[in-house]
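A.B. asks: Mind looking at a prediction? Sequence and model below.
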Amino acid sequence: MRVSYNWLQKYVDLKIPAEELARRLTLAGLEYDEIIPVGGDFSGVVVAQVLAAEKVAKSDHLSLCRVDAGAVEPLDIICGAPNVRPGLLVACAKVGARLPGGLEISARKTFGVVSQGMLCSQQELGISDDHSGIWELNDLLPAGTQLGQDVADALQLRDEVIVVELTPNRGDCLGMINLAREAAVATGGSICYPNLAYEENGGQAADLISIEVTDAKLCPRYAARLVKDIKIGPSPLWMQKHLLAAGMRPINNVVDISNYVMLEMNQPLHTFDYAKLRGQKIIVRPAEPGEMMTTLDGKARKFLGGEILICDGEGPVCVGGVMGGMESEVTEATTEVLIEAAAFDPVSIRRTARRLGIPSEASLRFEKGVDISNCDTACRRAVQLLVKYCGVTACVGAVDVYSEPPVPVKVNLRYERVNQILGSNFEPLEIKEVISRLGFGQETIAPGVLQVSIPSYRRDITLEVDLIEEVARIKGFERIPKTMPLNATVGGRSPQQQLLRRFKMLAADCGLNEAVNYSFIHPREADLLRLEAGHPWRHYLAISNPLSEDQSAMRQSLLPGLLHTAARNLARRNLDLRFFETGMVFLPAADYAAQVQPQEILTAAFLLAGRPEESWHGQAGEYDYFSLKGIVERLAASIGAGRLNFQACRAEYLHPGRSAAILLDSLPLGVIGELHPQVAENYQLDGRVIVAELALEPLFLAALGRGNQDHDLPRYPASTRDIAVIGSDAVAECHIEAAIRKAGGAILRSVRLFDLYDQPPIPAGQRSLAYALEFREDSRTLTDQEVDEAFAAIVRVLADKYQYQLRQTGCCEHPAE
């Protein structure tokens, strides 16, 4: 941001030099990069008056001028400008003068006459690009100006520009008035705001123009005012100087005033030739795909759809917030101008400006967000300047489409919290004085609590810590002691984070390699997994600005990433695949509403494929369902979550009959099984692929709820019994085991399945299950009768509940050695 020191002085009475102001702004958080002297980049150029001008013989355009430059004798100067005439006050470069670019003026003989200097145009002095004639100063010089006085001093051309490097959150300081507020706070001065008063006598604006906004999200406010009887011409010199200091080229009064107000109030404006607006209406709407218009740079623009277009009754006339169109351009023939001040969606403006390749000062401000409450104020300021300096007739009122004024932001500030965060000891009166200097409203709502009303132009302040930062920068960062805050705490992992870290270390101990994949996937993954049309995973969250189509949806499962990882490894002849991954999956809201935050679930996924490497004791077989089941059970037991159950289930992407649901007690956690052959083929995977996926949060909560399960070594011996039962193979083994544990009571400490047999002589449709049971009491040795009673209860429950009958029993006592 280029800040003109002279311009800034219009709002704040600065009694310090530019260097000191830059230093104070830097201490207040607005760091300056450099200070650039501008204007008056010449010497020896004085105010002079043309006394006489006669045509030079043998020349069709040169004139011999007698010029009073404040010396004893007039100067003879040859001039080729068409507007030279007696009585004209001019900028005269005397012999020895230096002009921008290093040109030095010397006496030269032309047509037999020695020219003793040069009468300068604005271009030759670096003021503007105007070189149509010599610079006429009659209406520019202040009263009391003496002939021979330095032109730069007489016209106050010299200025200093402070280049301020703004942080992204301070987009408000792209406006001079907001920067003046900062300068007033930094210097202790007061701010003077522009006078917006002017007469309106040109008819009701609402009767002359209608405005319609079809999408309030893209354009929450659109204000417009109309002026008549305008004459296009140059803008005032002081305005041209300020624009040049800010890095903008003066063009004409209408364009210059529009740019001046944008720089002053941080509100971009756009001007339309009212007569060229077909139907005398403005329609703000999204562009249709393939729609086209020609912008002011003469280029035909084709839109993808969704860009903000400003249209008249027949079609687009402006790319909203980016660039105007040729259809409504203000020209020298324009006599009526419609002035637009709007607030546009920052994301849409940024996307459009980047795609069209036409970023501008206006689009920059819209991207950072303008003060929506300031739109009509900026519009009135432009009309006031046009009335004052162009003599226009202002129409009455504005046409203002304002969808919903923003709710005023109020933030509570605790004095104690300020000092806790900063490690300071500021008194409440000091803090209130800072808030007052910033121009924020304040009210004490409780002892030690100040409610601060945030102005609409300070969009960066929404939280208490934002206000605390304001106190710090205004009081001075150097006043904050270099000590740790009293409430400083040592960071650390939460219990869940510690469990996750342990879980991953245990997975690595099981021989698994951790994979890390993007959270973004291709929408076609649902097809590769053979998911049914109504499967929840088909309702994915689409990314609004994806890097590519392959990463255009948020993942709802970790499996696609692992399957692609496996395919890449197999393609490179890595034939022993043991992968795991942990991360978030993202499930849309129940009604798939885009505005509702998705549910994020911490998940773990596993994949085994191929066969282990050959070892000294022979070639191992392929990985199978039980290989991964054992790993998952071991991980759950190792973190203390308890025993998992597995129950047959069906999943479209798993092999029928070789898949199971993973349960913790009766709570479903996920699934495990062999990948369906068709899915494996879709992912270009050969052979058997075993996968599992489960939610980690319930597992971790169970582990944390059980606490530390470590116990002393048992002091009393255990009694062991074997039990073999026969029954229907339709009953899940996990149900049999659960019934045994429940019936055995508190003294049953261990249940282990050690045999499953379903061959003859076992009848078809049945199977034999054999378990090793361990009974123990911590405080004494169990009697045979107690063990027999528990055993009998187990047999009775299995027979009554599942019709499983006792096949054979074996009883042996194994006292602990």
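C.D. replies: Looks like it came in fine. Numbers count the residues shown, from 1 in each chain.

A.B. asks: alpha carbons only for contacts and neighbour counts from here, please
C.D. replies: Fine.

A.B. asks: For T294, give me its contacts.
C.D. replies: T294 makes contact with A300, R301, G325, M326, E327 under the criterion Cα atoms under 8 Å, 6 or more residues apart in numbering.

A.B. asks: for A300, that is, sorry about that
C.D. replies: M292, M293, T294.

A.B. asks: Format those as a markdown table; extra columns: distance to V434 and secondary structure.
C.D. replies: Converted to a markdown table, those look like this (distance: Cα to Cα, whole Å; DSSP: H, G, I helix; E, B strand; the rest coil):
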| residue | distance to V434 | secondary structure |
| --- | --- | --- |
| M292 | 52 | strand |
| M293 | 50 | strand |
| T294 | 50 | strand |
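
A.B. asks: out of those, which one sits closest to R98?
C.D. replies: Using Cα to Cα, the shortest approach to R98 within the contacts of A300 belongs to T294, at 44.2 Å.

A.B. asks: picking that back up, can I get the contacts of A300 in a markdown table with distance to D256?
C.D. replies: Rendered in a markdown table, the data for the contacts of A300 read as follows (distance: Cα to Cα, whole Å):
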| residue | distance to D256 |
| --- | --- |
| M292 | 28 |
| M293 | 25 |
| T294 | 23 |
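
A.B. asks: Please flag which of the contacts of T294 sit within strands.
C.D. replies: Taking DSSP state E, the ones among those that sit in strands are A300, R301.

A.B. asks: for the contacts of T294, which one is nearest G705?
C.D. replies: Within the contacts of T294, distances to G705 taken as Cα to Cα reach their minimum at R301, with 62.9 Å.

A.B. asks: Give me the distance between the closest one and A224.
C.D. replies: Between R301 and A224 the distance is 25 Å, computed by Cα to Cα, to the nearest Å.

A.B. asks: take a look at this one as well, against the first:
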Amino acid sequence: MEVSYKWLQEFIELPESPEEVGKLLTSTGLEVEGIEKIEAIPGGLEGVVIGEVLTCTKHPDADKLSLTTVDVGTVQPLPIVCGAPNVAAGQKVVVALVGATLHPSSGESFQIKKAKIRGAASEGMICAEDEIGLGTSHAGIMVLTTDLPNGTPAARYFNLEADYQIAIGLTPNRIDAASHLGTARDLKAVLNRPMRLPSVEAFAIGNTNLTAPAARLDVQVDDEIACPRYTGLTITGLTVHESPDWLKQRLLSIGLNPINNLVDITNFVCHDLGQPLHAFDAAKIAGGKVIVKTLLEGTPFITLDGVERKLSATDLMICDAEKPMCIAGVFGGQYSGVSAETTSIFLESAYFAPASVRKTAQHHGLKTDASFRFERGTDPNMPVFALKRAALLIQEVAGGTISSDITDIYPSPIEPFRVPVRYRNIDRLIGIQISRAEIHRILEALDIQAEETNDAGFMAIVPPYRVDVTREADVIEEILRIYGLDNVPLSLSLAADSLSEFPKTDPDQWQSRVGQLMAANGFYEILTLSLTRPAYNDAIRSSLPGDDVTLLNPLSDELSVMRQTLLFSSLETLVYNLNRRQKDLKTFEFGKVYHKVKLEDGSTKYVERMRLSLAISGNQHPESWLQKNQTVAYHDLATAVQRVLNLFRIKSFETQAADPIVFQYGLTYIVNKKPIVSLGLVQPKLTKLVDLKQPVFYADFDWQALLKLASSKARYEEVVRFPEVRRDLSLVIDKGVNFEQISRLARQTERKLLRSINVFDVYEGENLGADKKAYSVSFMLQDATQTLTDSAIDKTMQRLMSAFEQELGAVIRK
């Protein structure tokens, strides 16, 4: 949300700079994300001042030039050579000082410098309107009528002083601050400074006896639950045209484009007071009726953007006697809005139930300034005030007459929240004791009244626009955020019993450690949406653990289900980078996956699990003259996976073939009969699904299973003092036997002396047979208590060879 610094000053005195205001707002919970200077014209007339021509004589060497001295508020007047025919002594003029950069209406910008013109010194420039970007006339210099002192910045005279756009990261609970009034309320409280509301005392009904069809409209509310309050009035005799400069500048200062004077006023009041308004062309309201109701399911309705939408039976609509005119609180209709021919309007100001607007906005995928406010909860006491404010402004910019009484249908007024508060709970939650007087000052500044006050506490009467303050803790939070978190001192001592019990395995700490490990090995972390395309889950349906979690009101068909795997979000990230010529990629992601399962009793259980994914594609190293390009391979990913397992001190595991639905080839590592990671080459049909044109190696960790295996305790073993012994064997085995089977059998056969086993060569040839292969395997043997003897080594190797021959059908080659 954006607010204007100068606009805020209409509500409250702000001698503080925009940066200081930003710090104050952030301290109250309205986090300022940025402050941008807004200039009405390029340069903002910096270095341009008001001056007075003291003397003016003809240049002795140039008929069309004049020699002047100009008082610009400095000790000595400035000598300036001027070529304008209308320059004369006694004039108030616009002077660009030396060093000022001017941005003319046409042509390039230029800087004013000291100069000699036909031998005469000139230390500035008396300006025409086109020379400073205020118009197109170059007939002569600008002659001003003003009592402002010489040296006054010209921007002040022309009301062109720079504004500042303050960007606030508004949290969903603080919809009360989604306006300049709401923002000023927080400043009023934190600065303990009075705030002023715009006056509506001039509001008056001009004539209620007009014969024009727009003068009187019957208003009827059929759905009082979805529309608790509806107000409106008519204004006739209007002229639609371009908005005045002040109104356009206000809207531009917060990033809105002006449209016309009527629409601009409704937008202005929305951002001024936080109350959305809507103007209907009264001549287009059939039957002289405005009816607030729902319509049949599937009723077609064309909105302002020209799109035909099918209405839901729960969509609240503003209708006339014949047709729908507007989706209440969301979007106007194409055929009832203000146009250049509009001369009379029905101006609506209402309070719509947040749940109703939220459901409708999500159903149609519409997000507007109005729906943003209504679906979070506007002030039910604001519609009439905002209606009067808008009517007066419309009369100011478009003329016209207020031609009806205010219609105000409010059968069940919304009451303030009553929240009991105890002083001891305020002290306990804040951590210090704030004086009772300061507590009540803060609450009063926030429009929260205290009733039934006694020594123990009070009853807080919270205005209904504070939809987020309904509990005692909420009231205490209001006190603390205005009092200031920085004003709560830290304790000088920290008792052991004040610390929470920390988990033995801290998931955040482990996630940080793994993230640092991956980053150190050239991987980049990615963060992706949990929403995904149904087609992705469908592509690997048989390997998924459950059914899809489908959104009831998806923003689009492309984002309508929750992901059951991180695979496709990783692939989409790779595609995005590849399309931008980044071909050598390593990524990792921590993210949740979601599914649902049917239980035996027929109920549905929703499951949410944390996963860690790794993905690599492209070349192993950046292009270099030092080495040839080599594409990544399975073992590059397996090395990264092993480093993660080493971090968790997982040394032993079993393997099996990875899921062929996902992987063209690969392995799944199993610990304690549970899979902890699957890795391999992604099936080409899956990469093709996301339009990825190069191979991808991918690993998927069960993060929660990893954490269960994590140990924060380091294990230490004494360094063995006796040497290792290596023995090699060449085993001829069936092609279906893998190294994992050999390794597992060897460790089962020799548990005491065998330290490690490794394949250092693989051979396949015709002399072995079509279904045979040969593994050259090394065995490292070591005894921690003594030096191994030849006899012990031979016995060990004999047991291993016998096991390989009997269990695997191996032939030992000599």
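C.D. replies: Thanks, I have the structure now. What you see is a predicted model, and the numbers here were worked out from it, not measured in a lab.

A.B. asks: Quantitatively, what TM-score do the chains reach?
C.D. replies: Overall, the chain-to-chain superposition scores 0.51 on the TM-score scale (TM-score structural alignment, normalised by the length of the second structure); 469 aligned residues with a Cα RMSD of 4.6 Å.

A.B. asks: sorry, back to before: R301 and A224 of the first structure: which is more packed in?
C.D. replies: The neighbour count for R301 of the first structure versus A224, taken as other Cα atoms under 10 Å, is higher for A224 (27 against 15).

A.B. asks: What are the boundaries of the helices in the stretch 651-800 of the second structure?
C.D. replies: In the stretch 651-800 of the second structure, the helices defined using DSSP state H, counting those that start in this stretch lie at 684-689, 703-709, 739-749, 790-808.

A.B. asks: buried set for the helix or strand just after the last one?
C.D. replies: Of the helices and strands lying after helix 790-808 of the second structure in sequence (DSSP states H and E), the nearest is strand 811-813. Within strand 811-813 of the second structure, the residues scored as buried using 16 or more other Cα atoms under 10 Å are V811.

A.B. asks: Give me the helices and strands touching strand 811-813 of the second structure, please.
C.D. replies: The elements that strand 811-813 of the second structure packs onto, with contact taken as 3 or more Cα pairs under 8 Å, 6 or more residues apart in numbering; DSSP states H and E, are strand 725-734, helix 790-808.

A.B. asks: Include distance to G680 of the second structure and mean neighbour count when you put those into JSON lines, please.
C.D. replies: Output for these, formatted as JSON lines (distance: least, Cα to Cα, whole Å; neighbours: other Cα atoms under 10 Å):
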{"stretch": "strand 725-734", "distance to G680 of the second structure": "23", "mean neighbour count": "18"}
{"stretch": "helix 790-808", "distance to G680 of the second structure": "26", "mean neighbour count": "15"}
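
A.B. asks: and the ones you listed as TSV, adding distance to L78 of the second structure?
C.D. replies: Conversion of those to TSV gives the following (distance: least, Cα to Cα, whole Å):
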stretch	distance to L78 of the second structure
strand 725-734	97
helix 790-808	104
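
A.B. asks: Help me confirm that R727 of the second structure comes into contact with D790.
C.D. replies: No. With the criterion set as Cα atoms under 8 Å, R727 of the second structure and D790 do not qualify as a contacting pair; they are 11.3 Å apart.

A.B. asks: So what's the residue count around L552 of the second structure?
C.D. replies: Each residue near L552 of the second structure was counted by other Cα under 10 Å, and the total is 10.

A.B. asks: no no, R755 of the second structure
C.D. replies: 15.

A.B. asks: Next one: the aligned partner of Y32 of the first structure in the second structure from S603 of the second structure, what distance?
C.D. replies: When the second structure is aligned by TM-score structural alignment, Y32 of the first structure is paired with V32. Remark: distance between V32 of the second structure and S603 of the second structure (Cα to Cα) = 46 Å.

A.B. asks: These two: which is more packed in?
C.D. replies: Just comparing V32 of the second structure and S603: by other Cα under 10 Å the higher neighbour count belongs to V32, 21 against 8.

A.B. asks: any idea how far A189 of the second structure is from the more buried one?
C.D. replies: Using Cα to Cα, one gets 17 Å for the distance from V32 of the second structure to A189 of the second structure.

A.B. asks: Columns distance to A508 of the first structure on top of the contacts of T294 of the first structure, output as CSV?
C.D. replies: Compiled in CSV, the contacts of T294 of the first structure are given as follows (distance: Cα to Cα, whole Å):
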residue, distance to A508 of the first structure
A300, 59
R301, 56
G325, 63
M326, 66
E327, 67
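
A.B. asks: and which of the contacts of T294 of the first structure is nearest A526 of the first structure?
C.D. replies: R301 (37.7 Å).

A.B. asks: Now do the contacts for the closest one.
C.D. replies: With contact taken as Cα under 8 Å, 6+ apart, R301 of the first structure is in contact with M292, M293, T294, T295, L356.

A.B. asks: and the equivalent of the last one over in the second structure, how many neighbours?
C.D. replies: The equivalent of L356 of the first structure in the second structure is H364 (alignment by TM-score structural alignment). H364 of the second structure: 18 surrounding residues under other Cα under 10 Å.

A.B. asks: R351 of the first structure too?
C.D. replies: Neighbour count of R351 of the first structure, defined by other Cα under 10 Å: 14.

A.B. asks: ok, so of the contacts of A300 of the first structure, who is nearest K504 of the first structure?
C.D. replies: Taking Cα to Cα as the measure, M292 is the one of these closest to K504 of the first structure, at 55.2 Å.

A.B. asks: separation between the equivalent of G369 of the first structure over in the second structure and S356 of the second structure?
C.D. replies: With TM-score structural alignment as the matching criterion, the partner of G369 of the first structure in the second structure is G377. According to Cα to Cα, G377 of the second structure and S356 of the second structure sit 11 Å apart.

A.B. asks: Looking at the two, which has the bigger crowd around it?
C.D. replies: G377 (24 against 19).

A.B. asks: roughly how far apart are that one and P172 of the second structure?
C.D. replies: As defined by Cα to Cα, G377 of the second structure lies at a distance of 10 Å from P172 of the second structure.

A.B. asks: now swap in E33 of the second structure and tell me
C.D. replies: Taking Cα to Cα, one finds E33 of the second structure at 16 Å from P172 of the second structure.

A.B. asks: next one: A640 of the second structure
C.D. replies: With distances taken as Cα to Cα, A640 of the second structure is found 41 Å from P172 of the second structure.

A.B. asks: Mind checking which of these two has more residues around it?
C.D. replies: Set side by side, A640 of the second structure and P172 show unequal neighbour counts under other Cα under 10 Å, the larger going to A640 at 17 against 12.
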